[in-house]
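Asker: Compute the structure for the input listed below.
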Amino acid sequence: MPWRPSRRREASAGDDQSSSTAPQPAGLLAMELSTVDYQALVRVIEHAQSCLEAHSDSDAATIRSAGGAELLPLLYPRAGLALARGVGNVPLLESEIRHVEAAVINLESYGGHETVLCEGYGLLRRLTELTTRAREAHVQDGVLTLSTPSQHAPCRHCH
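Answerer: This next block holds a predicted model:
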């Protein structure tokens, strides 16, 4: 039996499991995270998650929410699509900044490493600046993107 990719994914505001021809939700504003900012975001959230797991008595769902970890499964497909298209930036919805804020606040509360905490506050400053350049996002093949729905990866062998 041939391998088929799983169609099961968690949906969120801005991620749609329908095809790229389906009606688009109106008013999705997203900013472009550079590779450096994307990597910082992942480090901050993963460190917050580990600090909360080590020092909090809360249940797993609360820790996941408080550490911002709910954001990562949404960003991974976006980063993959950006990479596949040769685009250097990953879309982040304005409404998703709250996950990064939660991670930074909990890093401070639960004794996160000072370097990661400083990186988190720097990231929040950059995200605040990036919100001034947010633009309309689109959902294509179930993944949030900032490119137009018809944009494809460039052909390196075509002239």
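Asker: When you work out contacts or count neighbours from here on, use the C-alpha atoms and nothing else.
Answerer: Fine.
Asker: how close does residue 36 sit to residue 74?
Answerer: Noted for residue 36: a distance of 18 Å to residue 74, by CA to CA, to the nearest Å.
Asker: ignore the last one, residue 91
Answerer: 10 Å.
Asker: Have a look at the two and say which one is more surrounded.
Answerer: The residue with the greater number of neighbours, taking residue 91 and residue 74 and applying other CA atoms under 10 Å, is residue 91; the counts read 25 against 21.
Asker: what's the helix or strand containing the more buried one packed up against?
Answerer: Secondary-structure assignment from DSSP states H and E places residue 91 in strand 90-93. Counting contacts by 3 or more CA pairs under 8 Å, 6 or more residues apart in numbering; DSSP states H and E, strand 90-93 is packed against strand 29-33, helix 72-85, strand 143-145.
Asker: Another for comparison:
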Amino acid sequence: MARSGDLELIVSLAAARRAEYEVHQPQFWRVAPRAKELHHAHLASLIVDDQWGSFVSEPFTGYVFARLVPAPPVYDPGGPSCFVDDFAVTSARLWLTDGKALLDAAARWGAARGAAQLVVVNGQHDALQAELLAAYGLSIASTWSAGSLPQIPAQH
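Answerer: I've put the predicted structure just below:
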């Protein structure tokens, strides 16, 4: 489990990951002003919230935050989803080792609370994380497309 003493490392790694993601999709992943400060406060509240599973590797090479979420009422996966809301490793080469260990921790946490499925967000450019997710037996359930409204072409 993550502890308050892990926050500085988590927040710094999350900031680096946001900057990387913003390069690949600058509209959707645009870093907000004060993002690091806001994320610190948010994660500090999650670490002490028993509705969240928060895990770090020892020694620190990454982290994962997960929570249970209900499926939309029109779908029935057999129970709630263990939704991995925030997940990063310090180097892409660690996804298949340290990343897997973190995902194992989140999956065990969710399964112990009755989750029927694991849902993980992955940026399209993040090929090594996608490799981990595929090796873990996960498949793409959806993709999101984003663009600013002024860029959307007018209909004739």
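Asker: Overlay them and tell me the TM-score.
Answerer: Aligned and superposed, the two chains score 0.33 in TM-score terms (TM-score structural alignment, normalised by the length of structure 2); 81 aligned residues with a CA RMSD of 4.4 Å.
Asker: between the helices and strands packed on strand 90-93 of structure 1, which one is nearest to residue 126 of structure 1?
Answerer: Residue 126 of structure 1 sits nearest to strand 29-33 of all those, at 9.4 Å, using CA to CA.
Asker: Helix 72-85 and the closest one, what's the angle between them?
Answerer: 70 degrees (axes from the mean of the first three to the mean of the last three CA atoms, to 10 degrees).
Asker: What ranges does structure 1 have for its helices?
Answerer: If DSSP state H is used as the criterion, the helices of structure 1 fall at 35-55, 60-66, 72-85, 97-109, 114-130.
Asker: Over to structure 2?
Answerer: Secondary structure of structure 2 (DSSP H): helices at 7-24, 35-47, 100-112, 127-135.
Asker: Mean neighbour count and distance to residue 55 of structure 2 for those helices - can I get that in CSV?
Answerer: CSV is the format used below for those (neighbours: other CA atoms under 10 Å; distance: least, CA to CA, whole Å):
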stretch, mean neighbour count, distance to residue 55 of structure 2
helix 7-24, 17, 10
helix 35-47, 15, 9
helix 100-112, 19, 7
helix 127-135, 17, 17
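Asker: Out of those, which gets nearest to residue 53 of structure 2?
Answerer: Evaluated over these, closeness to residue 53 of structure 2 peaks at helix 100-112, with 6.5 Å, by CA to CA.
Asker: Packing partners of the closest one?
Answerer: Contact here means 3+ CA pairs under 8 Å, 6+ apart; on that basis helix 100-112 of structure 2 packs against strand 52-56, strand 62-69, strand 81-89.
Asker: picking that back up, with distance to residue 118 of structure 1 added, can I get the helices and strands packed on strand 90-93 of structure 1 in a markdown table?
Answerer: Conversion of these to a markdown table gives the following (distance: least, CA to CA, whole Å):
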| stretch | distance to residue 118 of structure 1 |
| --- | --- |
| strand 29-33 | 18 |
| helix 72-85 | 20 |
| strand 143-145 | 29 |
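Asker: from these, which stretch is densest packed?
Answerer: With neighbours defined by mean count of other CA atoms under 10 Å, none of those is more surrounded on average than strand 143-145, at a mean of 26.
Asker: which helices and strands sit right next to that one?
Answerer: Using 3+ CA pairs under 8 Å, 6+ apart, the elements in contact with strand 143-145 of structure 1 are helix 72-85, strand 90-93, strand 138-140.
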